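A.B. asks: quick one, what's the 3D model for this:
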Amino acid sequence: MHIFNFGGSRRISFSSTTSEAERLQVFKEPGYSFIGMHCLFDSCKASVTVVKFGHLSSDLLAYGASDGSLIVCRVAEPPSILHQLKGHSKDVTDFDFSSNNQYISSSSMDKSVRVWDIGKGHCIRVVYGTALQLCIRFHPVNNNFLLVGNAHKEITVINFSTGRIIRKLALESEVTAIDTDHTGQFIFAGDSQGCIHSIKVNSHTGALSRTHRNYRGVKHKAPTTTVLFRTFSLLARGPVLLTCTKDGSLSFFSVALEVGGYLTLRCSLMLAPRAWNIQASFCPLLSLEKGEFIVSGSEDSNVYFYDLTRPKHPCVNKLQGHGSPVIGVAWNHGENLLASSDSDGVVIVWKRAKMEG
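C.D. replies: Now for the predicted structure:
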C-alpha cells in the first residue's frame, strides 16, 4: 500500500499531445488552474470505478473498485487510509455518504446493496437483490431511505433500518445513474438508453411517481454514466442538471422543480464515444466567470475542463498525471481539491490554485 503526499511540489503538465486535445483546442482558464498533486493513493489493484468526497466534507474521501473493494481515506495532512471495506464480490457500481458521513451505502454487480459504518469499518446491512444494482443514493432528507437503480429497469426504495424494499417503480430501461434535488422531492434517473426521468418521491412514505421523461441531448442510445443536480447556475439562474452518456454526450439542463422537475436543455457538448463509464462533475461556481464549467475523465488518461457555452473551443484546461483511462472525478466541499480515479486503480487528489483577489 502506498500513499504519496506531494505537498504541491509535483507540477502538472498542460501540453496538448493526446487525441482529445488534438480535437479540442485548450484555452487555459485561471479559475481552474492547479498547483500540483496533493496526494496519490495506489493501494487498489483494480479499476477504480467511482470516487467521492464525504457530504459537505473537504477531508473524507472514498473510492470503489471493480474487484468489489471500497476504500475510505482522509486527505488532510498526512493523507491516510482509514478502512478497506470488503464484502462485495464484484464491481462496486456506485456508493453514497449519509448526510452525517456516518454511513456509506454501496451498490454492486454482485446484485447486493450494502450499508457500512464508517467509524467501525464494517458492514451493518446487506440487501440481496435479483438484478445488478447499478446506482444508489441516500434520500437527502430522510436518510432512512436508500434509492437504488437496477438492471431490472427499476428504482427501488429500501428502508435502511429494516433492509426491506418498500417501493418500486418500473422504467423502460436499466437505471444506470441517479441523483436527487436538494429538497428530496425529486429523483433524476438516467437509463441505459440515455433518457433522463424526473420522478416525484414522498420523503415520508417513499412513494414514487413519474412526472417527465427527457430524450433531448442524446444523439445515440447510450447508457447514462452521470446524473448530477445543482441548486444554482449562473446561466440558468436556478437549479440545473448535468448528464453524461457513454457516447460522449455532455448535457446541461435547467430544472423546473415547480413543474414536476421538467428539464430544458440549455447547452451540450459531444465528445468521442467511450468504452469505459467515464463520469463528469460540475466545477466550482466562480462569481467572475460567465461560462458553465464541468470536469470530466477521459480515455486518453487526462482530466479535462470544459466550458459548455463555448461550442467551438470548449476545453479550458486539462490535468496530466494518470497512466490509464480516467473514470471518476469529484470535488471536495471546499472546492480546493479534485479527486480523479483511473482504470489502473490509482486515485490522484489535485490541489487547485487560490484565486487572487
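A.B. asks: use CA for all of it now, contacts and neighbours both
C.D. replies: OK.
A.B. asks: the strands in the stretch 151-300 of the chain, which residues?
C.D. replies: Secondary structure of the stretch 151-300 of the chain by DSSP state E, counting those that start in this stretch: the strands cover 154-159, 165-170, 175-180, 186-191, 196-201, 208-214, 224-233, 238-245, 249-256, 262-270, 280-282, 293-296.
A.B. asks: okay, the ones you listed in a markdown table with mean neighbour count next?
C.D. replies: Listed next are those as a markdown table, based on neighbours: other C-alpha atoms under 10 Å:
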| stretch | mean neighbour count |
| --- | --- |
| strand 154-159 | 23 |
| strand 165-170 | 16 |
| strand 175-180 | 27 |
| strand 186-191 | 26 |
| strand 196-201 | 23 |
| strand 208-214 | 17 |
| strand 224-233 | 20 |
| strand 238-245 | 25 |
| strand 249-256 | 22 |
| strand 262-270 | 19 |
| strand 280-282 | 23 |
| strand 293-296 | 23 |
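A.B. asks: and for comparison, fold this next one:
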Amino acid sequence: MAHGEGSHPQVGNAKHNVHVMNISTGKKVKGGSSKLTGRVLALSFDAPGRLLWAGDDRGSVFSFLFDMATGKLTKAKRLVVHEGSPVTSISARSWVSREARDPSLLINACLNKLLLYRVVDNEGTLQLKRSFPIEQGSHPVRSIFCPLMSFRQGACVVTGSEDMCVHFFDVERAAKAAVNKLQGHSAPVLDVSFNCDESLLASSDASGMVIVWRREQK
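C.D. replies: Presented below is the predicted three-dimensional model:
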C-alpha cells in the first residue's frame, strides 16, 4: 500500500493490479486502476505525490502519473530490472544529498545487489546509478534512505540482507561504500525502519524477531 496526498490510498494485489481507493467509500476510483505483468510486491510515491512506482514479482518496475484531484492513474514507463527477479522494495527520495540533487529510487530485486536509480524525467524514467553487494536471492528484503541524509556529508541507505545483517552504504562514496554492518539476527533480515531523527533503527527478520538499535552518542 502507498499513500500520496489527499484521500486516495493505492493498493497492489496478487492479481497483477494497482488500484486507487476512495478512503471514504472503500471503493475503487474510476480511472484509478492499472495492470502490471506480475503480482504487485512494492509501491512508492515521489515526495509531491504525482508519480507512483510499482514493482512486481517478474522483475518490472512501472511508473504511473497520478492525478491527485480525481485519483486517475496513467501508466507512463516500464523498466525491466531483471526478468524473473521479484522487486521486493521500492523507496523514493526527492534528492539524495547536497551533492546529488537528482530524484532517486532505491530498489531490492533478489539479485544479490541493492540498486540505486536516478529519476531522469517527469514520467519516472529510471537510469541505474549504482549498485551495492548484499545477499538477497529469494526473501522479500526491504531498504530505506536515511531520513537525515540532506543535513550531513555523504548520503546513507540501509538494507536488510539474507546474511542476517543490516547493511549501511554511503551512496556518494566512489570506493568502499559499505560504512557499517549490524549483527545480531539469526535469520535473514527482511525490513528496516528509522525513527525521524535517526536515533533509533528497527530491523526485523524471517524468524519474527525485531531488534531496536540505538545510535551511539559521539
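A.B. asks: after superposing, what score do the chains get?
C.D. replies: TM-score for the superposed chains, counting by TM-score structural alignment, normalised by the length of the second structure: 0.88, backed by 214 aligned residues with a C-alpha RMSD of 2.1 Å.
A.B. asks: could you dump the strands of the stretch 151-300 of the first structure into a markdown table and include distance to residue 49 of the first structure?
C.D. replies: Rendered in a markdown table, the data for the strands of the stretch 151-300 of the first structure read as follows (distance: least, C-alpha to C-alpha, whole Å):
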| stretch | distance to residue 49 of the first structure |
| --- | --- |
| strand 154-159 | 21 |
| strand 165-170 | 26 |
| strand 175-180 | 13 |
| strand 186-191 | 17 |
| strand 196-201 | 21 |
| strand 208-214 | 26 |
| strand 224-233 | 11 |
| strand 238-245 | 15 |
| strand 249-256 | 19 |
| strand 262-270 | 22 |
| strand 280-282 | 12 |
| strand 293-296 | 13 |
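A.B. asks: between these, which gets nearest to residue 334 of the first structure?
C.D. replies: Nearest to residue 334 of the first structure among the strands of the stretch 151-300 of the first structure is strand 280-282; the distance by C-alpha to C-alpha comes to 13.7 Å.
A.B. asks: and residue 179 of the second structure, how many neighbours?
C.D. replies: As a burial measure, residue 179 of the second structure scores 12 neighbours (other C-alpha atoms under 10 Å).
A.B. asks: so which strand or helix has it?
C.D. replies: According to DSSP states H and E, residue 179 of the second structure maps onto strand 178-183.
A.B. asks: could you point out which element follows that strand?
C.D. replies: strand 189-194.
A.B. asks: matching residues in the first structure for that next one?
C.D. replies: Under TM-score structural alignment, strand 189-194 of the second structure corresponds to residues 326-331 of the first structure.
A.B. asks: mean deviation, that stretch versus the second structure?
C.D. replies: Compared with the second structure after the fit, stretch 326-331 of the first structure shows a mean deviation of 0.8 Å (mean C-alpha distance after the TM-score superposition for the first structure).
A.B. asks: picking that back up, what about the strand holding residue 179 of the second structure, how far off from the first structure?
C.D. replies: With mean C-alpha distance after the TM-score superposition for the first structure, strand 178-183 of the second structure departs from the first structure by a mean of 1.4 Å once superposed.
A.B. asks: how about residue 208 of the second structure, what's its match in the first structure?
C.D. replies: By TM-score structural alignment, residue 208 of the second structure lines up with residue 345.
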